[in-house]
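Engineer: here is my input; please provide its structure:
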Amino acid sequence: MDSILKQIQVVLVETSHSGNIGSAARAMKTMGLSQLRLVNPLQPIDEQAIALSAGAKDVLEQAQTFATFDEAIADCQLVVGSSARLRHLQSTLVNPRKGGEIVMTQAQQGKIAVVFGRERVGLTNDELLKCHYHLNVPTNPEYGSLNLAMAVQLICYEIRNAYLELENLQKIEKKQPLVEYPTAQSLEYFFQHTEKVYRALGFIKNDAMMPKIRRLYQRTHLETTELNILRGMLSAIENHRNK
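Structural biologist: Sure thing, here's the model as predicted:
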């Protein structure tokens, strides 16, 4: 069962302060999570980060650093983003409890990225579009301020609860054969292929259409076999036009 938790990658995007990285590592370890990924941190892991990790130094020592968001999520089959501004993403919005269940179910099948944005501005619209689901903590509408470590702790707690439920009920043995899902990198290739073909056909005439197509496919959470069918259809269209 512990190997399932190692499938869950906590991704921190462009953190401003090293202490926040240490505090997030502490929050992770208390809930049994150990896989930390950093995207272009503005400050490296230093003594302050180690001090605030309070015994989670091992999480910091094995943390991976990536130059871009795309590189950090490339090998993940499911990407879940945490953000406070989600009015335009209602169809993929889940609360932390539901998010924990989704993460734990999918972790049986491959790597999961649970993404936290910049302290001040969160995730960009482009980064949010690359997430299958969007987590929003239902805070007090009059004062919803959460620091990064608080948000990591809350969401990791719900993942932990879902993990314990899965363990207690021994759901793994009762599951049907697992479904394979494509990585974020495979999906990105598909979206690039889709845009190329649709522009050639004249269907896409402006930049506003492709984000809507992305949301449509992300919402369905394509299986690998389904993605292969769609890629085959795109190739067939290209071959037909070239004849």
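
Engineer: please make it C-alpha for all contacts and neighbour counts, starting now.
Structural biologist: Will do.

Engineer: where does the spatially most central residue of the chain land in three-state SS?
Structural biologist: Among the residues of the chain, the one closest to the centroid is V79, at 2.4 Å (C-alpha atoms, centre = their mean). Here V79 takes the strand state, with states given by DSSP: H, G, I helix; E, B strand; the rest coil.

Engineer: doesn't L128 make contact with it?
Structural biologist: No. Using C-alpha atoms under 8 Å, V79 makes no contact with L128, being 9.5 Å away.

Engineer: ok, back up a step: so what's the residue nearest to the centre of the chain up against?
Structural biologist: Contact analysis of V79 by C-alpha atoms under 8 Å, 6 or more residues apart in numbering lists 73, 112-115, 130-133, 184.

Engineer: to compare against the first, here's the next sequence to fold:
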Amino acid sequence: MSAETACLSQIRVVLSHTSHPGNIGSTARAMKTMGITRLYLVNPKEFPSEVATSLASSADDVLNNAIVVDSIEQALAGTTMQVAMTARRRELVQPLQTPRQLVPEIIAEARNGGEVALVFGAETSGLTIDEVQLCNRLVTIPTNPDYSSLNLSQAVQVLAYELRATLLDDVSYLEEKRDLADHDYVERFFVHLEETLIQIGFLKPHAPKRLMPRLRRLFQRARLEREEVDILRGVCRAAVQYDRKPLPGPSKAD
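Structural biologist: Just a heads-up that it's a prediction; the model follows:
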């Protein structure tokens, strides 16, 4: 875990009364992909479970370290911020916020040493009023008002993603490390290219117009790698050799 994401260790996901073990496994997977590993389960209907392990997809460590408790109070013990995921207003005092609005406060709390619980209810009914009232923040995912149904693990994934994206909005580690051609290497290619175009009759030395400047601009935009330059020069050599081949003679039928 990098220094930027170290505060995620202060965040736990709490699932209350989960009825299907597959949702526990999928939640573990959603958590681990975003760097959150602490899972609390309040009275799960079935756990541990082979179904949960199967859907965790190599997030077995999250499942193996999951803490199973009897009550929501036990799951929230020691936390300083409790974030209830809810899709209904229910005339509660706390204002509803979206994940993107609330995430900066969650991160600030975790970075200051606070313990944060992200609390999710049962699949069909969500959190009860009593469970929500034990939390000091409410969050809801803005969805299509005509169809707002989200799977439990999907809801966890959305909130976990917003946390990680805010902490480390950088995917440069996935980029291929390019061996770019240096200036001299590219200039030798341009010389070779111009000679080739003249030899095959595509470039007229007496009337070059702006062909070479335009080709220069094209290749310079691409920021060529050394291997790409080698390929292009190979094409030039092949073009010249092909141009020098004699045309086939007439067939016997002619």
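
Engineer: circling back: now the second structure: which of the contacts of V79 of the first structure match?
Structural biologist: Here is what carries over to the second structure from those, by both residues aligned by TM-score structural alignment, their matches' C-alpha atoms under 8 Å: 73, 112-115, 130-133.

Engineer: now render those residues as a markdown table, adding neighbour count, secondary structure and distance to L93 of the first structure.
Structural biologist: Converted to a markdown table, these look like this (neighbours: other C-alpha atoms under 10 Å; DSSP: H, G, I helix; E, B strand; the rest coil; distance: C-alpha to C-alpha, whole Å):
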| residue | neighbour count | secondary structure | distance to L93 of the first structure |
| --- | --- | --- | --- |
| I73 | 26 | helix | 19 |
| I112 | 27 | strand | 17 |
| A113 | 27 | strand | 16 |
| V114 | 29 | strand | 14 |
| V115 | 28 | strand | 14 |
| K130 | 22 | coil | 14 |
| C131 | 24 | coil | 11 |
| H132 | 21 | coil | 9 |
| Y133 | 27 | strand | 6 |
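
Engineer: one step back: relative to G22 of the second structure, how far out is the residue mapped onto the residue nearest to the centre of the first structure from the second structure?
Structural biologist: Alignment note (TM-score structural alignment): V79 of the first structure maps to Q82 of the second structure. Distance of Q82 of the second structure to G22 of the second structure, given as C-alpha to C-alpha, to the nearest Å: 25 Å.

Engineer: cool, and H192 of the second structure?
Structural biologist: For H192 of the second structure, the distance to G22 of the second structure - C-alpha to C-alpha - is 62 Å.

Engineer: the two - which one has more neighbours?
Structural biologist: Neighbours per residue (other C-alpha atoms under 10 Å) separate H192 of the second structure from G22, with G22 holding more: 21 against 15.

Engineer: aligned partner of that one in the first structure?
Structural biologist: Under TM-score structural alignment, G22 of the second structure pairs with G19 in the first structure.

Engineer: got it, and K45 of the second structure?
Structural biologist: Counting by TM-score structural alignment, K45 of the second structure lines up with L42 in the first structure.

Engineer: is that match located within a strand, as I assumed?
Structural biologist: No. Under the criterion used here (three-state DSSP), L42 of the first structure is coil, not part of a strand.

Engineer: what about it, neighbour count?
Structural biologist: Using other C-alpha under 10 Å, L42 of the first structure has 12 other residues around it.

Engineer: ok, it touching G19?
Structural biologist: No. Contact criterion C-alpha under 8 Å: L42 of the first structure and G19 do not qualify, at 11.5 Å.

Engineer: gap between S19 of the second structure and E123 of the second structure?
Structural biologist: 7 Å.

Engineer: just L159 of the second structure next, same as before
Structural biologist: Distance, L159 of the second structure to E123 of the second structure, by C-alpha to C-alpha: 16 Å.

Engineer: any idea how far the helix ranked longest in the first structure is from the middle of the chain?
Structural biologist: Taking DSSP state H as the criterion, the first structure has its longest helix at helix 148-169. Distance of helix 148-169 of the first structure from the chain centroid (C-alpha atoms, centre = their mean, to the nearest Å) equals 15 Å.

Engineer: what about P213 of the second structure, how many residues nearby?
Structural biologist: There are 10 residues near P213 of the second structure, going by other C-alpha under 10 Å.

Engineer: what about the helices in the first structure?
Structural biologist: Going by DSSP H, the first structure shows helices at 2-5, 18-30, 47-53, 57-61, 69-73, 96-106, 125-129, 148-169, 171-174, 184-201, 209-220, 224-242.

Engineer: which one of those helices is the most hemmed in?
Structural biologist: Highest mean neighbour count among the helices of the first structure (mean count of other C-alpha atoms under 10 Å): helix 18-30, with a mean of 24.

Engineer: which other helices and strands contact that helix?
Structural biologist: helix 47-53, helix 57-61, helix 148-169 (3 or more C-alpha pairs under 8 Å, 6 or more residues apart in numbering; DSSP states H and E).

Engineer: what angle sits between it and helix 148-169?
Structural biologist: Put simply, helix 18-30 of the first structure runs at 10 degrees to helix 148-169, going by axes from the mean of the first three to the mean of the last three C-alpha atoms, to 10 degrees.

Engineer: with the second structure superposed, average distance for helix 18-30 of the first structure?
Structural biologist: Compared with the second structure after fitting, helix 18-30 of the first structure has a mean deviation of 0.4 Å; criterion: mean C-alpha distance after the TM-score superposition for the first structure.

Engineer: contacts for that helix, please.
Structural biologist: With C-alpha under 8 Å, 6+ apart as the criterion, helix 18-30 of the first structure contacts 12, 15, 34, 36, 43-46, 48-57, 59-60, 148-150, 152-153, 156.

Engineer: so which bit of the first structure is the lengthiest helix in the second structure matched to?
Structural biologist: Determined from DSSP H, the single longest helix within the second structure is helix 226-244. Alignment note (TM-score structural alignment): helix 226-244 of the second structure is unmatched in the first structure.

Engineer: could you pull out the buried residues of that helix?
Structural biologist: Residues 226, 229-230, 233, 236, 240 are the ones in helix 226-244 of the second structure that count as buried (16 or more other C-alpha atoms under 10 Å).
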